[in-house]
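Engineer: okay, predicted coordinates and the sequence, questions at the end:
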Amino acid sequence: MTVNVGTIDRILRACLGLALLYLAFISDLPLFEGDLFRYGAALVGVVMLLVAALRICPLYSLIGIRTCRI
């Protein structure tokens, strides 16, 4: 697979991933007290962090989008 995630996209995904992990495990918001939202947010947060780290988004590959210059 080729790199298809650019720098700004990586930063936004990393911030979103960290925010979702924070909301899932550290915040005391009532919405995230249930298992569905807690583990759903954690799963999406981990996926966002993985995509930001690897710079490869499978969904972008399927659609044909590239946000990087390379």
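Structural biologist: Everything's here; your move. Computed from a prediction, not measured in an experiment: that's the story for all the values here.
Engineer: going by C-alpha atoms from here, please, whenever you check contacts or count neighbours.
Structural biologist: OK.
Engineer: for the host helix or strand of Leu49, name the packing helices and strands.
Structural biologist: For Leu49, the host element (DSSP states H and E) is helix 35-54. Helix 35-54 sits against helix 7-25, with contacts defined as 3 or more CA pairs under 8 Å, 6 or more residues apart in numbering; DSSP states H and E.
Engineer: ok, and here's another one to check against it:
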Amino acid sequence: MHMNVGNIDRALRVIIGLALISQVFVGLHTPWGWIGLIPLATGVVGWCGLYTLLGIRTCPLDKQS
């Protein structure tokens, strides 16, 4: 499982995930905020299954010598 999520994409996913999860505790108090676990997890791990299926890669390729 290789990283396919770039640094900017990862940061945005973590921010969006935390914002959605915060809605469970502060604000709307709806369980739909738990959907924020998905972008949070993919941001922390750096791998997105949907990106793999669609052939998308926002992470730069490693230069091999």
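Structural biologist: Done, it's in. Predicted, not measured: the structure shown is a model, and the values here were computed from it.
Engineer: so what number do they get for TM-score?
Structural biologist: The TM-score (TM-score structural alignment, normalised by the length of the second structure) is 0.83; 61 aligned residues with a CA RMSD of 1.2 Å.
Engineer: following the chain past the helix holding Leu49 of the first structure, name the next helix or strand.
Structural biologist: Toward the C-terminus from helix 35-54 of the first structure - assigned by DSSP H and E - lies helix 58-63.
Engineer: where does that next one end up in the second structure?
Structural biologist: On the basis of TM-score structural alignment, helix 58-63 of the first structure is assigned to residues 49-54 in the second structure.
Engineer: following superposition onto the first structure, what is the mean distance for that stretch?
Structural biologist: Stretch 49-54 of the second structure, aligned to the first structure and superposed, deviates on average by 0.3 Å (mean CA distance after the TM-score superposition for the first structure).
Engineer: noted, bye for now.
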